[in-house]
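Undergrad: Need a 3D model of the sequence below.
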Amino acid sequence: MLGDRYTYDAFNANIYDLLFGFSIREMPISGFIPRIRHFKNHPELLNDEHWLPLNEQYDVLVRPYSTVSERLAMRLIPVPVETVEYYADPRPLLGLDPTKKTIVCYEYPDKAQDNGMIFFKYLVDQHRKHFNIYYIISRSSPDLKNLAGYENHIVFYKSPENIEVVQAADVLCHTHSSSYALPFSTYRTEQFIQEKHKIFLQHGVTGSKDVSSIYGKKLPHPFTNLFVVSSEREKNLIERDYGFDADEIVVTGMARFDQLITERSRWLKRYKNRKKILIMPTWRPKLDTYPDEQFMESDYYQEFQALITDERLKNLVMDNKYEVSFYLHRNFQKFSHLFHSDFVDVVGQDVFTVKELLENHHVLITDYSSVGLDFSLMHKKVLYYRPPVLIGEDNAGESTDLLPGDIIESREALMESLRELKMPKRFKRNLSHIYAFDDTKASKRIFEAMQHHFHL
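TA: Okay, here's the model as predicted:
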């Protein structure tokens, strides 16, 4: 079930639903195959670690669990034998200084290109004398090159050291789920993560899309303990809709914006005459679970496929010598091969980092993605393409005057907006309402807030 193409040292997001069915040879009864019920408060959930040998190098964790609708599902997680042995019998490996607090940073297990990486580098550069500081990343990640020079502070995902450093951690600095810190998730490890101090560095400014179902507080097991935001507007939103108390939210700005603001002038001069347009929509819940055929029937696919093959866009490209790239959200990258165009470049996630894509393009077309703010802080034009078929229930209904670009509801209007590639001045003036700072001290503010809140 793992498949031949599965990379064992990477994170495996596959979920297997368990169904029950039977047939009688003499006569058909029904083609319906029911899901197996599994109640959330069932005591068997507390015993969810079932280890089986996979091969000489790996064991596999078979973890049953109850879904939101209380149906039985399971995950299969390959883990190196040496890591399983360490998990059962831990011992010192890294030589951590016991007189120092330990801080661990991470993004997705295979990524190092966002707030987690930037904040990690700041910590190592400024505070390594006073803290044990580590970054978790998979051994096969193409982003390892982004951590060059910091090798002594890297711990490989699914290694015995991965277990050790998380067990020793005083603070977990995460950009997505805090559970990505460990190579597998069980009832025992989830309880373990809950006992740690956690700071959510975020991976985008919250506002355009309601993600409270993922990042809400959810007592008695809060998603995080300290929530980083970029403005008073965002703080009020997180307090009102996500369930966090005011003292659990810190207005510091995002670590990656330090680098963005530092390099803004260079980018604008270097790419002043570039006519490159980036189409970068975000993902949609549930669609990421669809097989290819079902995904191609969705309004999402049909609208963006129609956009990148639109003859009017093609004429704009040819007449003005534009270059257009189309890049799907990480959760939709597996569908990239379904999109095609003879004048738009469909870009895979391993070709460029998001930072490189934003840097190398002059206009961004998105729907709800928070990268719109990153782009606007570089004083570059953002267009929010939101035809009626793409409006989802997870839209937070934000005030349009807080967006750093026009909302476009039709392809006709989009083509007209693309005749001018410069950012309108009115949006430059509004940036302070979305991002409260115009300096390069966000990482410093995050560290000071973390130090104060967790008494480091």
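Undergrad: drop to CA atoms for contacts and neighbour counts, all remaining ones
TA: Fine.
Undergrad: Next, name the residue at the spatial heart of this protein.
TA: What sits nearest the mean C-alpha location of the chain, by Cα atoms, centre = their mean, is residue 176, with 5.4 Å.
Undergrad: longest helix of this protein?
TA: Assignment by DSSP state H gives helix 255-270 as the longest helix of the chain.
Undergrad: Excluding its own residues, what touches it? List them.
TA: For helix 255-270, contacts defined as Cα atoms under 8 Å, 6 or more residues apart in numbering pick out 114-115, 118-119, 201, 359, 374, 377-379, 438-443, 446.
Undergrad: Using PyMOL, make a named selection holding only the buried ones among those residues.
TA: Command for PyMOL that selects the buried part of these, burial taken from 16 or more other Cα atoms under 10 Å:
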select buried, resi 114+115+118+119+201+359+374+377+378+379+440+441+442+443+446
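Undergrad: still on that earlier bit, tell me who's in contact with the residue nearest to the centre of the chain.
TA: Residue 176 sits in contact with 107-108, 200, 202-203, where contact means Cα under 8 Å, 6+ apart.
Undergrad: before we move on, back to that, just the ones of the contacts of helix 255-270 in helices?
TA: Going by DSSP H, the helices hold 115, 118-119, 359, 374, 377, 442-443, 446 from the contacts of helix 255-270.
Undergrad: Show me the two of these that sit farthest apart.
TA: 359 and 446 (24.5 Å; Cα to Cα).
Undergrad: just to revisit the earlier point, which of the contacts of residue 176 sit farthest apart?
TA: The widest separation within the contacts of residue 176 (Cα to Cα) is 13.1 Å, between 108 and 200.
Undergrad: joint contacts of those two?
TA: 175-176.
Undergrad: to compare against the first, here's another:
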Amino acid sequence: FLDKKKYGVVDNAEYFYRQRLTGTSTVDVMKENKRYFTDRLKNFYLKLANYCIKKEKCVPKFIQYLFAYDLQWLLKVDSLEVLDNTSQLNEFWKVLKQVLDYIDMDCIIDNKYIDEHILPFFIYLKNNHSIITTKSDQSLAIKSGDYIVEEFSKIVLWLDIIEYRRGYLNFSGNIESCFNDKYIHVKLVKESGAKIEEYDTKHVMYNNPKRQTLKYLGINWKYNYNFDTQISVSLNDMLYFKIEYDDGQIQYASIPLISFRESCGLSTSSAYFLKDSIIILFKEGKFNILPYSFKSMLRYEASNIKRVNYDKEPHYGYAIFIHIIYCIMYLFMKNKRIWLYSDRPDFADDNAKALFEYTCNMDDGVSRYFIVDKNSSSYNNLKRINKNIVAFGSFKHEILYLFAQKVISSYVNENFINPFHYFTPSLYSGLITSYRYFLQHGVTKDDVSEFIKKYDKNLSLIVCVSNMERDSFLADGYNFDSHVIQTLGFCRFDKLTSDDAKRQILFAPTWRLELSNEEKFIESQYYKTLKSFLNSEKLKSLVEVTCFTMVFKPHPELNDYIDLLDVPEYIHISEDESYQELFRDSSLLITDYSSVYFDFAYLKKPVIYYQKDDDYHYKEGYFKYDTHGFGKVIKKEEELIDEIHHIIKNECIMEDKYKKRVDEFFKYNDKNNC
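TA: Next comes the predicted model:
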């Protein structure tokens, strides 16, 4: 092309931008490989630039545009940890500057193929890392050269939670900004008639990477300021947020723009919500506390419906229908006490089912319903004992969800709970004001703060079985209020029994979140470990000689790949049995990291942890297998089978030291967990 200065265009071809599902594409692995940094800058960018200069006496604009487009992927790398020492780091920055010198500023600023999020950082690097904070009479801004990186007055305050509870309004949210968060303060202003008061918010930290400082090439670039606040409110109060900046030399304040995340009680489609005869209306950047009247509610609903119809987001027509149904049914439903219970949509065999069965016949004015998929075996089984079994995702489920006081579940997955999850849920914000109670489906032993955290899982209760578990939820990263975390015991424990234990071994490994498709699964060490153990001739011989049976209970996510494991016929794959049945019938449990071992250990039956591969997706938490575990940790398949044999020879009796650990861990063992 440099020779002929001509190119041809094919007008009937399709170009597929490929990025492997396995995460092995160049843009995925580049930050782990040294050669994609300094070597790549030298051997691609600089060599091509020098070739152009030799041939053309300059680097042509189209090559500069190519450089700028391609270089953005390198700039997005968060860390330079792959470079081992200061010398390598200095060389990288030196060579990067040489490359940037060959790219004119207009080829960066006017390049429509550069991600808008990386563009300011790109310009900052082009300007030799020059950045200043400047203040005028009208604005505060961060600039790099003449380019405005960010204006303080244009910072958006995102709200995750708006909740009214017993006279208090609770807010959680964050701001993302290039202004250093240590100089930022978020305040809430309350106007009560002529009286104006300012309240500080609480600055909180989260472990989820989405709520931490964004780094490019190891440089802090965009800061995340997360906050919580609670304020008492009265009728006709008006509230709004203010952001202040103070670095000791420059002081500035502004009223931020407000946006709502999906977890919030409001959205651009629903500017109000109604709770306890109070209307909270968002109007012109302020939150107004207003008295309820049905006429006012209808007026606000009409405005919402008009907005939904105007925006025409996906599924907007059905959302309008639901808003109309809500208005029609509100007077009839508003005073009903509706509690919804659920485990997994496809299977009911957990804490919510146990609690529902315990409470469903109580005469306390509460209408209780259990939610489960109509096509699951659990639906008909539950229907035989109680009429209030509702099909997940049905119209009845949707109506009950709109008017529910409490949603009680053993899961926090939105798609397991919310019937509107797949139908643009923001269109229903404001209608749904229920409190959520998390019974858990397993003891939390690891650091799961990247998944379960206050800002998008606004829970009213988290049930724990141990004070150690409770204390872990109070650590940094979760940010739930202390009264939310309570050690009450799991309801399903009341149903556990070991009276009829058989000569049965239960193998119940957990899943690996990163295995999102068949290709990843087959290439994983997890797959190889499972297949090798299940097809072990030594295991088969041991089971046959000792007259035991072997039961394999795959994790629900593993069921999709079960045929790939070639499970031999002598091993029974459990599909329909409940965990309670399996725990009752089994004399020994083998798992890796699955929390099912807590239930089994609760019965003081022996447990083996087969952890050949250190590949579990959650960070290790307070629970240390060597000091807290209820059985041996095994790393090799041969040693695992030897340990199985040893336990069988000892008549599957848990060792005393593990029984002591069970007693120390569980707070209650009295069958009164419900």
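Undergrad: And the strands in the stretch 101-250 of the second structure, which stretches?
TA: Ranges of strands in the stretch 101-250 of the second structure, per DSSP state E, counting those that start in this stretch, are 132-135, 140-144, 147-151, 156-165, 168-177, 184-192, 195-200, 202-204, 214-216, 219-232, 238-246.
Undergrad: can you list these in TSV and add mean neighbour count?
TA: Formatted as TSV, those follow (neighbours: other Cα atoms under 10 Å):
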stretch	mean neighbour count
strand 132-135	14
strand 140-144	20
strand 147-151	17
strand 156-165	21
strand 168-177	20
strand 184-192	19
strand 195-200	12
strand 202-204	16
strand 214-216	18
strand 219-232	19
strand 238-246	19
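Undergrad: Out of the ones you listed, flag the one nearest residue 523 of the second structure.
TA: Evaluated over those, closeness to residue 523 of the second structure peaks at strand 214-216, with 30.8 Å, by Cα to Cα.
Undergrad: Give the other helices and strands that the closest one contacts.
TA: In terms of contacts (3 or more Cα pairs under 8 Å, 6 or more residues apart in numbering; DSSP states H and E), strand 214-216 of the second structure is packed against strand 219-232.
Undergrad: tell me, the strand it packs on lands on which residues of the first structure?
TA: Strand 219-232 of the second structure corresponds to no residues in the first structure, going by TM-score structural alignment.
Undergrad: and that strand with strand 195-200, angle?
TA: Angle of strand 219-232 of the second structure versus strand 195-200, following axes from the mean of the first three to the mean of the last three Cα atoms, to 10 degrees, is 130 degrees.
Undergrad: if we can go back for a sec, map the residue nearest to the centre of the first structure across to the second structure for me.
TA: When the second structure is aligned by TM-score structural alignment, residue 176 of the first structure is paired with residue 411.
Undergrad: Wasn't that match part of a helix?
TA: No: counting by DSSP: H, G, I helix; E, B strand; the rest coil, residue 411 of the second structure is not found in a helix; it is coil.
Undergrad: What distance do you get for the residue nearest to the centre of the first structure to residue 101 of the first structure?
TA: 23 Å (Cα to Cα, to the nearest Å).
Undergrad: circling back to that earlier point, out of the strands of the stretch 101-250 of the second structure, the one nearest residue 383 of the second structure is which?
TA: Each of these has some distance to residue 383 of the second structure by Cα to Cα; the shortest is strand 156-165, at 34.5 Å.
Undergrad: helices or strands up against that closest one?
TA: strand 168-177, strand 257-260.
Undergrad: Can you give the contact residues for the first one?
TA: Applying Cα under 8 Å, 6+ apart, the contact partners of strand 168-177 of the second structure are 150, 155-164, 222-233, 455.
Undergrad: Against residue 670 of the second structure, how distant is the residue mapped onto residue 432 of the first structure from the second structure?
TA: Correspondence of residue 432 of the first structure to the second structure, assessed by TM-score structural alignment: residue 663. Note on residue 663 of the second structure: its distance to residue 670 of the second structure, by Cα to Cα, is 12 Å.
Undergrad: Repeat that for residue 641 of the second structure.
TA: According to Cα to Cα, residue 641 of the second structure and residue 670 of the second structure sit 34 Å apart.
Undergrad: what does residue 331 of the second structure give?
TA: 44 Å.
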